[in-house]
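Student: the following block contains a protein sequence and its predicted model.
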Amino acid sequence: MSTGLHTVITPEQCRMARAALRLGVRDLATRSGVSSMTISRFENGHSGGQAVTLRKIQAALEAAGVEFIAENGSGAGVRLIK
């Protein structure tokens, strides 16, 4: 999903990034400043999430070492940064 020049993460990407980093929901909540309930609701598809909230989550995951790959016909994804 994209807003302007920025790619906004999907719930699936959020879960994949957390798994790759071995972060729990509470760990991500602490790092992002977003409540664990909000993260859980987003990852489970119960809330689309506000853009500012998703940017906080994405920034925390990127700072921890993942890169988000935009949808390019093959599907969006994540990868660990060396």
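Tutor: Cool, got the structure.

Student: going forward, measure contacts between C-alpha atoms and count neighbours the same way
Tutor: Fine.

Student: how about the nearest residue to the most centrally placed residue in the chain, chain neighbours excluded?
Tutor: The centre of the chain sits closest to residue 14, judged by CA atoms, centre = their mean, with a distance of 3.4 Å. Among residues not flanking residue 14 along the chain, residue 43 sits closest, at 6.7 Å (CA to CA, 6 or more residues apart in numbering).

Student: comparison target below:
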Amino acid sequence: MARVAIGWGVRDLAKEAGVSPDTIARLERGEELKASTIEAIRSALEAAGVEFIPENGGGAGVRLKLKRIVGTLKI
């Protein structure tokens, strides 16, 4: 869901995370990955503006970070 929200394909995420497209496919199928691999993928998504939401009774999720606008500069 996070990958699609930012408009990335499997290859885009793989490149940004430094992993293979097959690794992304395994993640999306729910297969087990090394903790370091999951962290690399998460870091790449967060750098692209994805915010992970912890489970709060409605289940865990993701959203895009809001961009604050100050004057004409986006921060």
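Tutor: All right, it came through fine. Please read all numbers here as calculations on a predicted model, not as lab measurements.

Student: distance check, the counterpart of the residue nearest to residue 14 of structure 1 in structure 2 against residue 57 of structure 2.
Tutor: For residue 43 of structure 1, the aligned residue in structure 2 is residue 28 (criterion: TM-score structural alignment). Residue 28 of structure 2 sits 23 Å away from residue 57 of structure 2, going by CA to CA, to the nearest Å.

Student: circling back: which strand or helix spans the residue nearest to the centre of structure 1?
Tutor: Counting by DSSP states H and E, the element that carries residue 14 of structure 1 is helix 11-21.

Student: how far off centre is that helix?
Tutor: In terms of CA atoms, centre = their mean, to the nearest Å, the centre of helix 11-21 of structure 1 is found 6 Å from the chain centre.

Student: who does the helix or strand just after that helix touch, helix- and strand-wise?
Tutor: Reading on from helix 11-21 of structure 1 to the C-terminus, the next helix or strand found by DSSP H and E is helix 25-32. Helix 25-32 of structure 1 is packed against helix 36-43, helix 51-64, with contacts defined by 3 or more CA pairs under 8 Å, 6 or more residues apart in numbering; DSSP states H and E.
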